[in-house]
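Trainee: No sequence on hand, only this structure:
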């Protein structure tokens, strides 16, 4: 169903939230264009594109998170949060991944050139 898309290492660091502001099993949307979703999976943080690759539904707003996967609320495509790989159709294209790091108690996502960081 497709290999994960490589992470772009020429990126800018953007603060997402404090570690304790994103509970395990939760997701938040980063104010970028296109949007980035940051997930807490059992205390580890991962970031992917926010839009389902099948039909552009917001995974942070309309997705369901379970067992390390996010399911699109529109057509039930599923993706591995850690890798972005498609785990259930109808999606065929993996989600783009972004590097995430924790510094102290703050979560940051690396936003590559070409993605607009909003206000």
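Mentor: Structure's in. What do you need? Computed from a prediction, not measured in an experiment: that's the story for all the values here.
Trainee: Going by C-alpha atoms from here, please, whenever you check contacts or count neighbours.
Mentor: Will do.
Trainee: which residues sit in contact with the residue lying farthest from the centre of the chain?
Mentor: Distance from the centre of the chain peaks at residue 104, with 21.1 Å (Cα atoms, centre = their mean). Not one residue lies near residue 104 by Cα atoms under 8 Å, 6 or more residues apart in numbering.
Trainee: out of everything not next to it in sequence, what's closest to residue 29?
Mentor: Among residues not flanking residue 29 along the chain, residue 37 sits closest, at 4.6 Å (Cα to Cα, 6 or more residues apart in numbering).
Trainee: need the next SSE after the host helix or strand of the one you found, C-terminal direction.
Mentor: Using DSSP states H and E, residue 37 sits in strand 36-41. Counting by DSSP H and E, the element after strand 36-41 in chain order, helix or strand, is strand 44-49.
Trainee: Leaving out sequence neighbours, find the closest residue to residue 68.
Mentor: Nearest to residue 68 is residue 81, by Cα to Cα, 6+ apart, at 5.7 Å.
Trainee: Second structure for comparison follows:
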């Protein structure tokens, strides 16, 4: 739910009501699959594919609080910044800013996870 200078470059992801709290979804933004998460009413977005194996986090991941677990080999990531939290994942996910405006969720260009 961040607003920043990248608003002009945002891409529509979904309606706010399309994603319940604690749920995930995969959306296409500019040809790239992005995992969208809703935690405590806020929206977060990362690259959709687990960095360990080619597996969709938005469609197949298990969200628990701010952690998304890849159900293929149990790699975990923080949805707030994309950090890999445990083996077998060693590379971070790409993080995207989210913007909520007029009942719509937008994803802004990627940011490198710290």
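Mentor: The structure has been received and is ready for your questions. The shown structure was predicted, so the numbers you read here are calculated from the model rather than taken from an experiment.
Trainee: What ranges does the second structure have for its strands?
Mentor: Taking DSSP state E to define them, one finds strands in the second structure at 11-15, 24-29, 32-39, 42-47, 62-64, 67-69, 76-78, 95-101, 104-111.
Trainee: coming back round to it: and the residue nearest to residue 29 of the first structure? What does it align with in the second structure?
Mentor: For residue 37 of the first structure, the aligned residue in the second structure is residue 35 (criterion: TM-score structural alignment).
Trainee: Tell me which residues touch that match, please.
Mentor: 24, 25, 26, 27, 45, 46, 47, 48, 56, 57, 58, 59.
Trainee: Please apply the same query to residue 41 of the first structure.
Mentor: By Cα under 8 Å, 6+ apart, the residues touching residue 41 of the first structure are 24, 25, 26, 68, 81.
Trainee: Would you confirm that the last one contacts residue 69?
Mentor: Right, residue 81 of the first structure. Yes: between residue 81 of the first structure and residue 69 there is a contact at 5.2 Å, judged by Cα atoms under 8 Å.
Trainee: Of the two, give the one with the bigger neighbour count.
Mentor: residue 81 (26 against 23; other Cα atoms under 10 Å).
Trainee: what's the counterpart of that one in the second structure?
Mentor: Aligned partner of residue 81 of the first structure by TM-score structural alignment: residue 79.
Trainee: dump the residue contacts of that match.
Mentor: Counting by Cα under 8 Å, 6+ apart, residue 79 of the second structure touches 37, 44, 45, 46, 66, 67, 68.
Trainee: related to what we said a few turns ago, which one in the second structure is aligned with the residue farthest from the centre of the first structure?
Mentor: Going residue by residue (TM-score structural alignment), residue 104 of the first structure aligns to residue 102.
Trainee: for residue 63 of the first structure, same thing?
Mentor: Checking TM-score structural alignment: residue 63 of the first structure goes with residue 61.
Trainee: what separates that match from residue 111 of the second structure, distance-wise?
Mentor: Computed with Cα to Cα, to the nearest Å, the distance linking residue 61 of the second structure and residue 111 of the second structure is 21 Å.
Trainee: These two - which one has more neighbours?
Mentor: residue 61 (25 against 14).
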